[in-house]
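Visitor: This is the structure alone, sequence omitted:
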């Protein structure tokens, strides 16, 4: 963790404190005034009367910050304002070289301090990277965040900490370049995380993948000098509430050149270390669930390889036989992610799952449709399940927009010589990709999440930062834990 989160009974004298105040506050409440001088209270009251949402008092030895909740119509909007307030505060703490801060909640929003701390911690994330200059690697000043009194219980703080560790794991994996994270290293990193958190990992090597006849994964790997992996992550606590497991499937293309259908560069191939963000989200979610000992049986499947044009690389026009037995005509080797996912979705059937959710940076079409503000969702799960996942997305501000999987879209992936084509038409590319996956998600309810837009940001955006965002971890954690009732 970049920040240590903890509980405190009270804030020490002359400590940096953050006071969360109710919406519409125009006069400082007595409980939040503390030992402020009359002049200081007058200054804060004037700022509050002027409708300022963030007021800063610099006492030189320490600081006081007053955050006023926005008057928003929904709780999810208030929650997002608090996370973003955490981002804003982090910049001020950095400027003032604040090392520790104590948060008190004086608002009617019970979890306000947790949400503010969440925004702080996500903003504080830094990818350690590979810089050798000690000056450029200087650690940030802010180290500890304390939630005071009834702002949050120790159990709530522990749970948030575990969840954020899962997000940070996903971000670290996405931000690592190919020469530091090939398919084998990716699998090993996920296994190491499992050892730390409490889930098991079974890494299938090339021989086992060949024995399972995973033609999609094997085809994509043909151009690579490095072998593929297929990782099975399993968290099965003794007190699991579900009889049938939830299965999460994540695309693990550790780098995508586009294969022989080469991507253009710059501005396309340059960012493709992030093409395993779906797999990273699966690992991060399993980590958070296991770390917090959530009583659910959850399995993660992550097929991994890079996609290169070398050696015996698969070519447009090739026909491959998938794990399910279906044949696929390859129209474009840059439509590779769906081939890996298809094998994993077919493999998932053996678990007789309650629900399968896959995550993938799958199509540019999803980015064009939604930008970086949301992920596309589609699937065969019941509308009530789709709605619950959407609600979880709004709760954590990892929003989903559902697209249809009408029968007519099956025409987009017809082939003259095989069961399917791996490429659809020029329009509705994110839908035809999901329609392709649907043919392999047989025998269980299934949801597909195309996270291509929000998975990796090229410019900083509030607490999501720059680079890998870890999208999917908070979403799936919120959704799955709500299944406990």
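Guide: Noted; the coordinates are in hand. Small disclaimer: the values here were computed from a predicted structure and weren't measured. Numbers count the residues shown, from 1 in each chain.
Visitor: alpha carbons only for contacts and neighbour counts from here, please
Guide: Will do.
Visitor: quick one, helices of the stretch 301-450 of the chain?
Guide: In the stretch 301-450 of the chain, helices defined by DSSP state H, counting those that start in this stretch lie at 337-348, 364-370, 383-396, 429-438, listed in chain order.
Visitor: An error on my part: the question was meant for the stretch 101-250 of the chain.
Guide: 112-124, 154-175, 183-197, 206-211, 215-221.
Visitor: now for the first one, which elements pack on it?
Guide: The one in question is helix 112-124. If contacts are counted by 3 or more C-alpha pairs under 8 Å, 6 or more residues apart in numbering; DSSP states H and E, helix 112-124 sits against helix 75-96, strand 100-105, strand 144-148, helix 154-175.
Visitor: quick one on the thing from earlier: output the helices of the stretch 101-250 of the chain in JSON lines; the columns should cover distance to residue 262 and mean neighbour count.
Guide: Shown next, in JSON lines, are the helices of the stretch 101-250 of the chain (distance: least, C-alpha to C-alpha, whole Å; neighbours: other C-alpha atoms under 10 Å):
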{"stretch": "helix 112-124", "distance to residue 262": "35", "mean neighbour count": "26"}
{"stretch": "helix 154-175", "distance to residue 262": "21", "mean neighbour count": "22"}
{"stretch": "helix 183-197", "distance to residue 262": "20", "mean neighbour count": "20"}
{"stretch": "helix 206-211", "distance to residue 262": "25", "mean neighbour count": "14"}
{"stretch": "helix 215-221", "distance to residue 262": "13", "mean neighbour count": "27"}
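Visitor: Would you format those as JSON lines with distance to residue 437 included?
Guide: Formatted as JSON lines, the helices of the stretch 101-250 of the chain follow (distance: least, C-alpha to C-alpha, whole Å):
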{"stretch": "helix 112-124", "distance to residue 437": "33"}
{"stretch": "helix 154-175", "distance to residue 437": "23"}
{"stretch": "helix 183-197", "distance to residue 437": "22"}
{"stretch": "helix 206-211", "distance to residue 437": "19"}
{"stretch": "helix 215-221", "distance to residue 437": "12"}
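Visitor: Put this next to the first one:
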């Protein structure tokens, strides 16, 4: 639940205070004794946060150290927001006033870190978390109501992405995924069209149909569109997300420990795309955006597709199946081909695509590649600004050679080495427009909490793409 947030220009004496600063001498707090001030000074020589309890309230001090890069200071403010939440929860304090004696741009990050830490997924728990922040006052002239509203709505979108990733297949089938996206569309105002299996068959989307052959549940193909009257782009931005609601690997079965047991998160790319469009609609971004989310599970039923099969994709390309666990690129390829009908300004696909990307980036970044350097540079800048960072790798032609097949146009696996780039080269075959591919590596799902990123679904990518989209708005 998002707390109630409001601006204030008055110092409120009887509630808890959380203060960001560069230099403690800037801060005046009459309630503190000389001994308490000395304690704060001493503690902040080695640490960046300090908490003083004045029952029933507390004082939180967050020191922002000067960094070589401005984005590191912004991230420090987010982490301070997360530490503040932990302190409030430990003392059961539900109302707090935020103050900033540091750089003006750090207050929004402080608020964002605090809000993102309030998330919990308790749908299936008998005992629910009792603590929640009820009221946040912001005493900062540079943080407008518009900024507060945008951060609140974007946090809400991140929470929606986390919820989707956390849902098990026992609930979130491809059909249910579409129903959850429909709820987001009704709330925020974007349009949604869902192709059922019969429509997908009629369109001959061979990649989606092949992956779905082993499932008892039908696939869906979701088309999300946000097209406000004041859109500044003549050609739409198309966002494509992998929606594998569970991945067993198919007949190329995954091992269970630290592999298949986390594969409910294989639709994280689809969740990121759906919630990015949702955030854009909630905040009324003046951009024409289309989201494409193909969805199915990948299972080893008796009728499942097998290594050696040849399938025909939506654009007519034939693909020899070498491994049924290389399924994400098959459903994305159909969506990337379908995207051509929009004559897009830019297409970005987002997916939990390869374990090789994990070897490159771990849980600290996503791996990206593409054919549009200007957009890639802007995306990387957004990665730093949101701390949802991007590592770019090249798409050299040599990486396409392993994808050649003697009996079809392509094979779906290639070689073991450089697999994240080879997967990108496979997808590139289905594009003829400005395009970026993002392989999310280990970012969508954490085993343990890390500051404002919870255990479970992280929502990593929604803030990144939203920030990037804002950069594409053209002033009229």
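Guide: Nice, I can see it. Computed from a predicted structure; not experimentally measured.
Visitor: Would you pull the TM-score for this pair?
Guide: Overlay of the two chains. TM-score (TM-score structural alignment, normalised by the length of structure 2): 0.97; 474 aligned residues with a C-alpha RMSD of 1.5 Å.
Visitor: hmm, back to that, residue 95 of structure 1 is nearest to which of the helices of the stretch 301-450 of structure 1?
Guide: helix 383-396 (27.9 Å; C-alpha to C-alpha).
Visitor: Now do that closest one: everything it contacts.
Guide: 76, 79-80, 399-401, 447, 474-476, 478-479 (C-alpha atoms under 8 Å, 6 or more residues apart in numbering).
Visitor: how does it look with 7 Å?
Guide: Here helix 383-396 of structure 1 makes contact (C-alpha atoms under 7 Å, 6 or more residues apart in numbering) with 76, 399-400, 474-475, 478-479.
Visitor: which part of structure 1 lines up with stretch 51-67 of structure 2?
Guide: Stretch 51-67 of structure 2 corresponds to residues 56-72 in structure 1, going by TM-score structural alignment.
Visitor: Same check on stretch 248-267 of structure 2?
Guide: Mapped onto structure 1 using TM-score structural alignment, stretch 248-267 of structure 2 spans residues 257-276.
Visitor: related to what we said a few turns ago, same list (the helices of the stretch 301-450 of structure 1) but as a markdown table, adding distance to residue 233 of structure 1.
Guide: Output for those, formatted as a markdown table (distance: least, C-alpha to C-alpha, whole Å):
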| stretch | distance to residue 233 of structure 1 |
| --- | --- |
| helix 337-348 | 12 |
| helix 364-370 | 28 |
| helix 383-396 | 22 |
| helix 429-438 | 21 |
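Visitor: Redo those helices as CSV? Include mean neighbour count.
Guide: As requested, the helices of the stretch 301-450 of structure 1 are arranged in CSV below (neighbours: other C-alpha atoms under 10 Å):
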stretch, mean neighbour count
helix 337-348, 26
helix 364-370, 18
helix 383-396, 18
helix 429-438, 24
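Visitor: Looking for the alignment partner of residue 374 of structure 2 in structure 1.
Guide: Using TM-score structural alignment, the equivalent of residue 374 of structure 2 in structure 1 is residue 384.
Visitor: Likewise for residue 308 of structure 2?
Guide: Per TM-score structural alignment, residue 308 of structure 2 is aligned with residue 317.
Visitor: and what of residue 399 of structure 2?
Guide: Match for residue 399 of structure 2 (TM-score structural alignment): residue 409.
Visitor: List the contacts of the residue lying closest to that match once chain neighbours are set aside.
Guide: Once flanking residues are discounted, residue 409 of structure 1 sits nearest to residue 432: 6.1 Å by C-alpha to C-alpha, 6 or more residues apart in numbering. Going by C-alpha under 7 Å, 6+ apart, residue 432 of structure 1 touches 409, 412-413, 424.
Visitor: Let me know the closest of those to residue 125 of structure 1.
Guide: The closest of the contacts of residue 432 of structure 1, once distances to residue 125 of structure 1 are taken by C-alpha to C-alpha, is residue 424, at 38.4 Å.
Visitor: OK, contacts around the counterpart of residue 344 of structure 2 in structure 1?
Guide: Aligned by TM-score structural alignment, residue 344 of structure 2 pairs with residue 353 of structure 1. The contact partners of residue 353 of structure 1, by C-alpha under 7 Å, 6+ apart, come to 244-247, 444.
Visitor: again, only using 6 Å
Guide: By C-alpha atoms under 6 Å, 6 or more residues apart in numbering, residue 353 of structure 1 lies in contact with 244-246.
Visitor: need those residues in TSV with neighbour count, can you?
Guide: Compiled in TSV, the contacts of residue 353 of structure 1 are given as follows (neighbours: other C-alpha under 10 Å):
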residue	neighbour count
244	15
245	21
246	19
